[in-house]
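A.B. asks: Coordinates only, no sequence provided:
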């Protein structure tokens, strides 16, 4: 089951979401995971750190799943 990540803005960038979710202790860890193909957005590998995520999008990394939601 996906863990909800609530945003107050129209979108959040992929790297920011991973930091917000606590997936990695540093931004460098997020960057490395994304660039090495360890992160999926809506079921597809995403290599773009700045990928804009909108409500309804799902991110998978390291066995965790997060879903972007709004309040």
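C.D. replies: Ah, there it is. Source: prediction; values computed, not measured.
A.B. asks: From now on I want contacts and neighbour counts done on CA atoms only, so please keep to that.
C.D. replies: OK.
A.B. asks: Show the contacting residues for the residue nearest to residue 26 when sequence neighbours are not counted.
C.D. replies: Nearest non-adjacent residue to residue 26, counting by C-alpha to C-alpha, 6 or more residues apart in numbering: residue 19, 7.2 Å away. Residue 19 makes contact with 25-27, 30 under the criterion C-alpha atoms under 8 Å, 6 or more residues apart in numbering.
A.B. asks: then this one, side by side with the first:
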């Protein structure tokens, strides 16, 4: 699992995945959500604009896991 540092109190899921360099576009996020491959804190996620906070863990099936960290 890789820690990804943000400078704000929260960040949207799609912005986080782009910031981390995991995905290049919001369209990729939308497709993975439709395939139910993204989990937030162990639960399947359905909203690409879900607010993430430090400590949240995002997992993408077949790609890896990232933790939101406060910088």
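C.D. replies: The structure has been received and is ready for your questions. All values reported here derive from a predicted model rather than from experimental measurement.
A.B. asks: which helices and strands does the lengthiest helix in structure 2 pack with?
C.D. replies: The single longest helix within structure 2, with elements called by DSSP state H, is helix 26-34. If you count contacts as 3 or more C-alpha pairs under 8 Å, 6 or more residues apart in numbering; DSSP states H and E, helix 26-34 of structure 2 packs onto helix 13-19.
A.B. asks: Show me which residues of the helix it packs on are buried.
C.D. replies: Applying a neighbour-count criterion of 16 or more other C-alpha atoms under 10 Å, one finds 13-17 buried in helix 13-19 of structure 2.
A.B. asks: With stretch 27-47 of structure 2 instead?
C.D. replies: Neighbour-count burial for stretch 27-47 of structure 2, counted by 16+ other C-alpha under 10 Å, picks out 29-30, 32-33, 37-40, 45-46.
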